[in-house]
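J.: Please find the sequence and the predicted model below.
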Amino acid sequence: MGHVSIRAQASFSDPFVLQLAESLEDSLSASPSSASSSTLSSSLPLQRIRESSAETLISTPWPSRKDEPFRFTDTSFIRYSQIEPVSTQKRNSEILDNLTETQFPNAVIIDGFVSNLTIGPSDLPDGVYFGSYSGLPDELTNRVSEFIGNFDSGDLFWSINGVGAPDLTVIYVPAGCKVDNSIHLRYFSGETGDRESKRLPVSNPRVFVLVEEGGEIGIVEEFVGIDEEGFYWTNPVLEVVVLKNAKVEHSYLQKESMAAAHIKWTFVRQEAESEYELVEVSTGGRLGRHNVHVQQLGPDTLTELTTFHMCVNDQTLDLHSRIVLDHPRGCSRQIHKCIVAHSSGQAVFDGNVRARGIDLETARRALISSFGSEVIEKFPNRVIRDQARNHVKCLL
């Protein structure tokens, strides 16, 4: 892939963030696959993500405890490590060799690359696609590209993934198709660093899911630590688009090394009458943070988040969720449970809902009307009360 010109726009950058972004950019440019013109033309959405993320990074400092979203989450051990991009030319075949046949999921993703697929087109319903964006059939490329990169910006770590993602894995479900068996993604960090030298390899896996109207699918994400004390940073992003009357069941199991950092973004957009369900269990990582942002884009939409975090070591496990319900009869249910079983462990939960369910102008009129109604209701005469109330409504 070509450079995204971070250096040329860097006059207001945090020097550390700029250096990290440049190293990610250089590591991708050095990859033999990035020089292929066919790869470039078939990965334009990923290039757009890189460019927009680079623009965000040049004005975003590394977060500190003074920043509200990170008030209880200390990321300094990442900040003061020697962060290095994983080598895109090193595929850890030992991981695949050590997996028995019964352990293989549908896909093994190592350092952001799909390194093994045990499911092919013949194993999926007609029209379902699962694989790299570059392998999309021509008839699907434009359709999928409509939605890629159209999400609201996340934080610094979202943008780091955008600059550093080496590939884009796509799951596509056509209209009315119900996929009976869940697609299982198992993620590994093939390269680990060293705690004494503080060399911290970072990987940036990225997956995009599009479920057309009336489609249904289950997705399992499993993040596995090969070595209990492996020193690495996994920085994944999952984007999900659930169109009208479609359904996604998302299972997420995070059991990284106890010395690792794991910072994940899950961004979901739901259209009318759709359903998205997340079930999460997180137990790994010296620092584990999951940012879940869900936006309901139509009425009669259901969002369910059920999560469990358990700290059994010197860990910080953090869940930041945000659900936006802007339409009538939007519904959300959320359960979060956590156990801290270590004296130095810490669990953080920050859940945000802004539930309006009506358009902005109606909401504004209702607020103004209710603001004055406290006085209007003091009129002892019911006729006068009604006249005053109706007069205010007419003015609004």
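T.: It's in.
J.: all contacts plus neighbour counts: C-alpha atoms, from now on.
T.: Will do.
J.: Buried ones in stretch 132-149, by neighbour count?
T.: By neighbour count, with 16 or more other CA atoms under 10 Å as the criterion, the buried positions of stretch 132-149 are Ser132, Tyr133, Ser134, Leu136, Thr141, Val144, Phe147, Ile148, Gly149.
J.: List just the nearest of the residues you listed to Tyr172.
T.: When those are ranked by distance to Tyr172 (CA to CA), Val144 comes first, at 7.9 Å.
J.: Please verify my assumption that that closest one contacts Glu212.
T.: No - between Val144 and Glu212 there is no contact under CA atoms under 8 Å: 10.3 Å.
J.: Could you pull up the contacting residues of Thr60?
T.: With contacts defined as CA atoms under 8 Å, 6 or more residues apart in numbering, Thr60 is in contact with Ser13, Asp14, Val17, Leu156.
J.: And here is the other one:
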Amino acid sequence: MFTSNSFHNHPSTMSSSTSHFFLPSPFLRHRPKPPPKPKLLLPIRSASTDPVVADIAEKLTASPSASPHLQPLRDRSSRSLLSKSWPSTKDEPFRFTNTSFLRSSDPVPAPFSLSLSTPPSVFAGSIADLPKSHNISSYLDSDPDGSLGDLFSDLNAIAAPDVSVVYVPAGVRASDGPVHLRFGYGAVEGGGDAGRMPVSSPRVLVVVEKGAEVGIVEEHVGLGEGEEEDDGGRCCWANSVVEVVIEEGGKVRHSYIQSMPLRSAHTKWTFVRQEASSSYEFTEICTGGRLSRHSLHIQQLGPDTSTELSSFHVSRSNQIQDLHSNIVLDHPRGFCRQLHKCIISHSSGQAVFVGNVKVNRLAQQTDAGQLARTILLAPNVTVTVKPSLQIIADDVKCSHGVAIGDLEKDQLLYFRTRGIDEQTARNALLFAFGAEIVSRIPFEKFRKSITSEVQRVLESKQTPSL
């Protein structure tokens, strides 16, 4: 069993290439008594602190004791929280994203389950179990001065019970399959806007050394039944952070899948640091959650660096799908491509995409492009698309574009003239729209399961066209 402080191999599920780790879940009858809660070096309340933030922070620090590797990060984040207020639509980063239902909830620290499989050439487990010769603690905090993250990244830092580490030694090419991280979150009956909200805070650190390659599949799902729209009592909040460090010449293919219950929330930060000649390919599929907010910060730290981002969101009744990305290029010959797609199928659905690419003065001969495409299937839909290029260098090739609308009539006509009814035609076109992103997941096993899930979501309760 994986306790809050360390990983232990489960003897009945171990093999040469697969290992499974678990945090105690709310569904286990017997759980070990948690150790005393950690004491932060500084209080998380002062005269100027937002009382709502202070109350939530104090409740979340009642979770089991964190790994000692986390203590410097917890201390830094506790200081940062002293000056933060709960984000509102008056704050620019949250101008289009309403988080008030989380603010009014009664948070309760909650465990989560983590099942993990990995190629034999890659270490995956608790940071406490990593050999001391691999000193990677310095990589733990991607935001040492607190200028990149926000309230949610700080809350994760003070509440995370441990750090799950994926470590790929120099020169290793993990070709036996991806590292698969599957996070499961429990729900409680009697949830709702003002009810008790179980909050889980997983944290992952990925370190890929010089010349190494690895694939990662990161899944976030709900546990138990009652995850459909008409379920009035189940809710949970996952607040996760993933840090990725790619050294010179390293390559990471990262797939992120979020299909949590429709009354839940998932706030997530992903920090990526890429050194010279490294490559990072990221594919995101989000279909679940009442609120899904992903903040993605990528910094290219050397020349000849490549970053490719693809995302596909589906927003149904009372859902907010939000992606905020920030890519910083500081060195010559950087390459960056970003494609964001979204389908909104209900009038109460909402989608937000705010993407920023900053090309600084030394990033000459940069090639960067952004494209956002959104399909609206209902009237009075709220969609915010805001691609942005900040270019200081003068020798670059950069572009961005946006397209928003319903399906084209001539596309539907093509199907109708071949005897296919309109609804079947619409379903086929919508699926093909998302399939461009799904097909970029490089692992067939997961690509097939995601394809089935996306098809199920798109065909459920379709709303007539505009």
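T.: Okay, I see it. Note that the structure is predicted; figures quoted are calculated from it, not measured.
J.: so what sits against both of Val144 and Glu212 of the first structure?
T.: Joint contacts of Val144 of the first structure and Glu212 (CA under 8 Å, 6+ apart) are Tyr172.
J.: Let me know whether Ser29 of the first structure touches His3 as I believe.
T.: Yes - using CA under 8 Å, Ser29 of the first structure is in contact with His3, at 7.0 Å.
J.: Mind jotting down where the helices sit in the stretch 1-150 of the second structure?
T.: Remark: helices assigned in the stretch 1-150 of the second structure by DSSP state H, counting those that start in this stretch are 51-60, 71-81, 100-103.
J.: Check these for me and report the most buried one.
T.: Across the helices of the stretch 1-150 of the second structure, averaging neighbours per residue (mean count of other CA atoms under 10 Å) puts helix 71-81 on top, at a mean of 21.
J.: Ala174 of the second structure: which of the helices of the stretch 1-150 of the second structure is closest?
T.: The closest of these to Ala174 of the second structure is helix 71-81. By CA to CA, the value is 30.0 Å.
J.: Spit out the contact partners of Leu243 of the first structure.
T.: If a contact means CA under 8 Å, 6+ apart, then Leu243 of the first structure has Leu210, Val211, Glu212, Glu213, Gly214, Gln270, Glu271, Ala272, Ser274 as its contacts.
J.: quick revisit: drop anything exposed from the contacts of Thr60 of the first structure.
T.: Burial by neighbour count, 16+ other CA under 10 Å: within the contacts of Thr60 of the first structure this picks out Ser13, Val17, Leu156.
J.: Taking the buried residues of stretch 132-149 of the first structure, tell me the two that lie furthest apart.
T.: So, those by CA to CA: farthest apart are Leu136 and Gly149, at 16.8 Å.
J.: Translate Ile323 of the first structure into the numbering of the second structure.
T.: In the second structure, Ile323 of the first structure lines up with Ile327, judged by TM-score structural alignment.
J.: What segments of the stretch 251-396 of the first structure are helices?
T.: For the stretch 251-396 of the first structure, the helices defined by DSSP H, counting those that start in this stretch occupy 360-376, 382-395.
J.: can I get these in TSV with distance to Ala341 of the first structure?
T.: Listed next are these as TSV, based on distance: least, CA to CA, whole Å:
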stretch	distance to Ala341 of the first structure
helix 360-376	45
helix 382-395	57
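J.: Does the residue mapped onto Pro236 of the first structure from the second structure belong to a helix, a strand or coil?
T.: Aligned against the second structure by TM-score structural alignment, Pro236 of the first structure finds its counterpart in Ser240. Local secondary structure at Ser240 of the second structure is given as strand here, using DSSP: H, G, I helix; E, B strand; the rest coil.
J.: Was I right to think Ser240 of the second structure contacts Trp269?
T.: Yes - using CA under 8 Å, Ser240 of the second structure is in contact with Trp269, at 6.4 Å.
J.: which neighbours do the two share?
T.: Common contact partners of Ser240 of the second structure and Trp269 (CA under 8 Å, 6+ apart): Ser153.
J.: Let me know the closest of the buried residues of stretch 132-149 of the first structure to Arg199 of the first structure.
T.: Nearest member of these to Arg199 of the first structure, counting by CA to CA, is Ser132, at 29.5 Å.
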